[in-house]
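Asker: Sequence and predicted structure, then a few things I'm wondering about:
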Amino acid sequence: MQAPLATLYPIIQAPMAGVQDFRLAAAISNAGGLGSLPAAMLNTEQLEQALLALSEATDNSYNVNFFSHTQPTVQPEQITRWHEALAPHFAKFNIDPSTLTGGASRQPFNEAAAEVLERFKPAYVSFHFGLPDKALLERVKRCGSVVISSATSTAEAIWLEQNGADIIVAQGLEAGGHRGHFLDRQVEHQMGTFALLPQVIAAVSCPVVAAGGIADSKGINAALTLGACAVQLGTTFLLCDEATTSPLHRAALQSEDANHTALTNLFSGGAARGIVNGVMRDLGAMNEAAPPFPLASTAITALRQAAEAQNSSDYSPLWCGQNRSGCQSIPAAELLYRLCQDI
């Protein structure tokens, strides 16, 4: 088995933008796991406020997560094509797409964020979609932070180790939320967690974390037996008291609908796993008209807001992995203790 995390329990709470804030991260860190703060959708002021709140809420180590994608240039023809695909849905809510501005902001890690980290010096900093450029990564490392990043293939794991990652998360195809892929975006090439994990461990020398489809102590023990240093759990914590998961999302997680998840690019332009809902059924989960990540979000956000005002989740990103069996509506610390009793 590879070297463990510097935490009481070998559990990382997956960073989940849109369904959590500092409170879930603090609860997990205080209970002996590694809590994670999603920062990709926070501006500099929001990041500073969140880190201040988190550092005041826990004396233990925590992780701060960023995206490191390349921001695409907006191509008017791509947006026009996307709006045309969504035209019947806009009509249903009397939305004029020419008036749409903004949407969910997902910015790659930058110098402003690095400046904030230099003040707080978190023990761990993680990245999705590869790593930032060398100069930015060196700034993170000078903070004393351990660098974590996600790999969805052995090739990505090798690249991450060669380019400065200290710990690699082997993200299986079962995982909820956005795929961390950055070298090969063909989802049909990707593997489930327990196929991917031993291959990544064999390919790199740094510690490897297992993520995707793990929801109980048996799954945790299986990953540790295969050589993982820890597991990363996200879906399992979505119903916890400290999560900010919306009532509509909570209802979907507790319904039979949660048995059917799929990878979709409708909500951001990037492949992400969620519960199949109305817009995914109407347009197909993966639609070629969707512009590249994260440009699809502006139009869908307008539809989401209109639908949610009518108590409908048909346009909401209901992120969920393939195994929601561990979800419980209890405090996060209690759930963590239950998960770790038999490991």
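Answerer: Alright, I've got the coordinates.
Asker: drop to CA atoms for contacts and neighbour counts, all remaining ones
Answerer: Fine.
Asker: so what's Phe90 up against?
Answerer: Contacts of Phe90 were listed using C-alpha atoms under 8 Å, 6 or more residues apart in numbering, and they are 96-97, 303.
Asker: try Ala211
Answerer: Ala211 makes contact with 169-172, 175, 193, 231-233, according to C-alpha under 8 Å, 6+ apart.
Asker: Of the residues you listed, just say which sits nearest to Glu288.
Answerer: Within those, proximity to Glu288 (C-alpha to C-alpha) peaks at Ala175, which comes in at 22.4 Å.
Asker: Count the neighbours of that closest one for me.
Answerer: Residues contacting Ala175 under the criterion other C-alpha atoms under 10 Å number 27.
Asker: Can you tell me the SS state at it?
Answerer: In three-state terms, and counting by DSSP: H, G, I helix; E, B strand; the rest coil, Ala175 is coil.
Asker: for Ala170, same thing?
Answerer: For Ala170, the secondary-structure state derived from three-state DSSP is strand.
Asker: And Arg338, by the same measure?
Answerer: Per three-state DSSP, the secondary structure class of Arg338 is helix.
Asker: What's the first helix or strand after whatever helix or strand Asn63 lives in?
Answerer: Secondary-structure element containing Asn63, defined by DSSP states H and E: strand 62-67. Note on strand 62-67: by DSSP H and E, the next helix or strand toward the C-terminus is helix 76-85.
Asker: Please name every helix or strand in contact with that following helix.
Answerer: Here helix 76-85 touches no other helix or strand, going by 3 or more C-alpha pairs under 8 Å, 6 or more residues apart in numbering; DSSP states H and E.
Asker: and stretch 49-61, how far from the chain's centre?
Answerer: Distance, stretch centre to chain centre, for stretch 49-61: 20 Å (C-alpha atoms, centre = their mean, to the nearest Å).
Asker: From the rest of the structure, what touches it?
Answerer: Contacting residues not belonging to stretch 49-61 are listed as 7, 21-23, 25-27, 29-30, 34-35, 120, 122-124 [C-alpha under 8 Å, 6+ apart].
Asker: before we move on, what about stretch 226-235?
Answerer: Among residues not part of stretch 226-235, those counted as contacts by C-alpha under 8 Å, 6+ apart are 1-5, 10-16, 169, 176, 197-198, 201, 207-212, 214-215, 220, 223-224, 319-321, 323-324, 326-327.
Asker: One more to weigh against that first structure:
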Amino acid sequence: MSTLLSLLQTELPLIQAPMAGTQGSRLAAAVSQAGALGSLPAALLSPEALKAELERLQASCRPYNVNFFCHTPPVTDPARDAAWRTRLSHRFDAEFGTDLRNAPGGAGRVPFTAEAAALLAHFRPPVVSFHFGLPAPALLQAVKNWGAVVMSSATTVAEARWLQAHGADVVIAQGLEAGGHRGHFLDDDLSLQLGLMALLPQVVDAVTVPVVAAGGMADARGVRAAMALGASGVQVGTAYLLCPEADTSTVHRRALASPAAAHTALTNVFTGRPARGVLNRVMREMGPLADEAPRFPLATSALAPLRAEAEARDNGDFSPLWAGQAAPLSRPLPAAELTRALAAGLVA
């Protein structure tokens, strides 16, 4: 624990998971002010928006983390995209008045780039984390040049070893329970991925860098269990989505606070890559895992008009309601109060 604290420069070995689309600098700053490490997700931010968010975080004068995806953008497959849109159109256009076959395309989430690295260098964030592996060596070195601590997610022991060998200072062991996108990058086979209770001790034994546990923790009991299995710290995401400082949508908050939160599933229908969320109508009818979905992140644009129309009707059946399996344990607490409650699990 002491090694992790010295790396993160925080009072607590707790990290708020970066959650693109549902939070910004407001939540990250509140968590950092409470003594943990707040995280800013950058995958959906333009350079201008990222700069503005970093300026707000810098003003908080507390350590923080900036998170990026580092996937390789796929080559567009027009036939696959058209087939997916046609299937969606036949199923939902008449009901919602949409035209999904002709919905505008878009890149969706963007990976870490040289432009982002140059922008970050101006702010020199103390921690930078990645999802889906690590960026190219030159980009990673650019981050390390100002002394940033580098973290990344592993869903298998092989990925944890790879991350340590390629320059990660901290490995985040992401159990299968975790909400949002799976961090796998060496193999797409979901059967290789383990629940946190099985994954965490194996990763701890396999690497020498600090290991942070992620997935299935929403209160002090989960934190205590992860620390007992050898974690140097924990990363919590879903529990923070009900905080007033989060930007979680109305339909998403309602789902998290309802009995529906007890049933989550991995799905690729929203983005093209497996991610865990509360089971809803579009997941049931189109997946949850659909071989026809365009490659990540190209699937995002096809559903966008349907999601917008449904949310305008206060309907979350076409929205990505990202959540981990411990979602029913979440409570609508201010971020500082939740952070203190989680920290109680650090005491033996």
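Answerer: The structure has been received and is ready for your questions. None of the values given here were measured: they were computed from a predicted structure.
Asker: Need the TM-score from the superposition.
Answerer: These two chains, once laid on top of each other, score a TM-score of 0.97 by TM-score structural alignment, normalised by the length of structure 1; 342 aligned residues with a C-alpha RMSD of 1.2 Å.
Asker: how big's the offset between the strand holding Asn63 of structure 1 and structure 2?
Answerer: Its match in structure 2 and strand 62-67 of structure 1 itself, once the structures are fitted together, sit a mean 0.1 Å apart by mean C-alpha distance after the TM-score superposition for structure 1.
Asker: Relative to structure 2, which residues correspond to that strand?
Answerer: Using TM-score structural alignment, the residues of structure 2 aligned to strand 62-67 of structure 1 are 64-69.
Asker: Check stretch 261-268 of structure 1 too.
Answerer: Residue correspondence for stretch 261-268 of structure 1 in structure 2, counting by TM-score structural alignment: residues 264-271.
Asker: how far does the matching stretch sit from the chain's center?
Answerer: Taking C-alpha atoms, centre = their mean, one finds the center of stretch 264-271 of structure 2 at 13 Å from the center of the full chain.
Asker: okay, how far is it across it, tip to tip?
Answerer: With C-alpha to C-alpha, to the nearest Å as the measure, the first residue of stretch 264-271 of structure 2 is 16 Å from its last.
Asker: Are any of the contacts of stretch 226-235 of structure 1 buried, and if so which?
Answerer: Of the members of the contacts of stretch 226-235 of structure 1, the ones counted as buried by neighbours, 16 or more other C-alpha atoms under 10 Å, are 2, 4-5, 10-16, 169, 176, 197-198, 201, 207-212, 214-215, 220, 223-224, 319-321, 323-324, 326-327.
Asker: Out of these, name the ones that lie in strands.
Answerer: The strands, defined by DSSP state E, take in 11-13, 169, 208-211 from these.
Asker: how near is Arg179 of structure 1 to Asn259 of structure 1?
Answerer: Noted for Arg179 of structure 1: a distance of 19 Å to Asn259 of structure 1, by C-alpha to C-alpha.
Asker: which of the two has more neighbours?
Answerer: In this view Arg179 of structure 1 and Asn259 are compared by other C-alpha under 10 Å, and Arg179 has more residues nearby, 23 against 18.
Asker: Look up the closest residue to the alignment partner in structure 2 of the more buried one, ignoring the ones flanking it.
Answerer: Structural correspondence for Arg179 of structure 1 with respect to structure 2 (TM-score structural alignment): Arg182. The spatial neighbour of Arg182 of structure 2 that comes closest, neighbours along the chain excluded (C-alpha to C-alpha, 6 or more residues apart in numbering), is Ala275 at 5.5 Å.
Asker: and the one you found, how far is that from Ser129 of structure 2?
Answerer: Counting by C-alpha to C-alpha, the gap from Ala275 of structure 2 to Ser129 of structure 2 is 18 Å.
Asker: What residues sit buried inside stretch 328-343 of structure 1?
Answerer: Neighbour count says stretch 328-343 of structure 1 has 328, 331-333, 335-336, 339-340 buried, by 16+ other C-alpha under 10 Å.
Asker: Run through the strands of the stretch 1-150 of structure 1 in chain order.
Answerer: Using DSSP state E, counting those that start in this stretch, the strands found in the stretch 1-150 of structure 1 span residues 11-13, 35-38, 62-67, 124-128, 146-151.
Asker: Deepest in the core, which of those is it.
Answerer: A comparison of the strands of the stretch 1-150 of structure 1 by mean neighbour count, using mean count of other C-alpha atoms under 10 Å, puts strand 35-38 on top with a mean of 28.
Asker: With structure 2 overlaid, how far apart is it on average?
Answerer: Here the mean offset of strand 35-38 of structure 1 against structure 2 after fitting is 0.1 Å, by mean C-alpha distance after the TM-score superposition for structure 1.
Asker: Which part of structure 2 matches that strand?
Answerer: The counterpart of strand 35-38 of structure 1 in structure 2, using TM-score structural alignment, spans residues 38-41.
Asker: Pull the residues that contact that stretch.
Answerer: Defining contact as C-alpha under 8 Å, 6+ apart, one finds that stretch 38-41 of structure 2 is touched by 15-20, 23-25, 27-32, 63-68.
Asker: so how far is Leu88 of structure 2 from the residue in structure 2 sticking out farthest from the centre?
Answerer: Most distant from the centre of structure 2: Ala94, at 33.5 Å, with distances by C-alpha atoms, centre = their mean. Relative to Leu88 of structure 2, Ala94 of structure 2 is positioned 11 Å away (criterion: C-alpha to C-alpha).
Asker: quick one, strands of the stretch 151-300 of structure 1?
Answerer: Along the stretch 151-300 of structure 1, counting by DSSP E, counting those that start in this stretch, strands occupy 167-171, 177-178, 208-211, 230-233, 261-264, 272-275.
Asker: Same list (those) but as JSON lines, adding distance to Ala290 of structure 1.
Answerer: Formatted as JSON lines, the strands of the stretch 151-300 of structure 1 follow (distance: least, C-alpha to C-alpha, whole Å):
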{"stretch": "strand 167-171", "distance to Ala290 of structure 1": "24"}
{"stretch": "strand 177-178", "distance to Ala290 of structure 1": "15"}
{"stretch": "strand 208-211", "distance to Ala290 of structure 1": "27"}
{"stretch": "strand 230-233", "distance to Ala290 of structure 1": "29"}
{"stretch": "strand 261-264", "distance to Ala290 of structure 1": "10"}
{"stretch": "strand 272-275", "distance to Ala290 of structure 1": "13"}
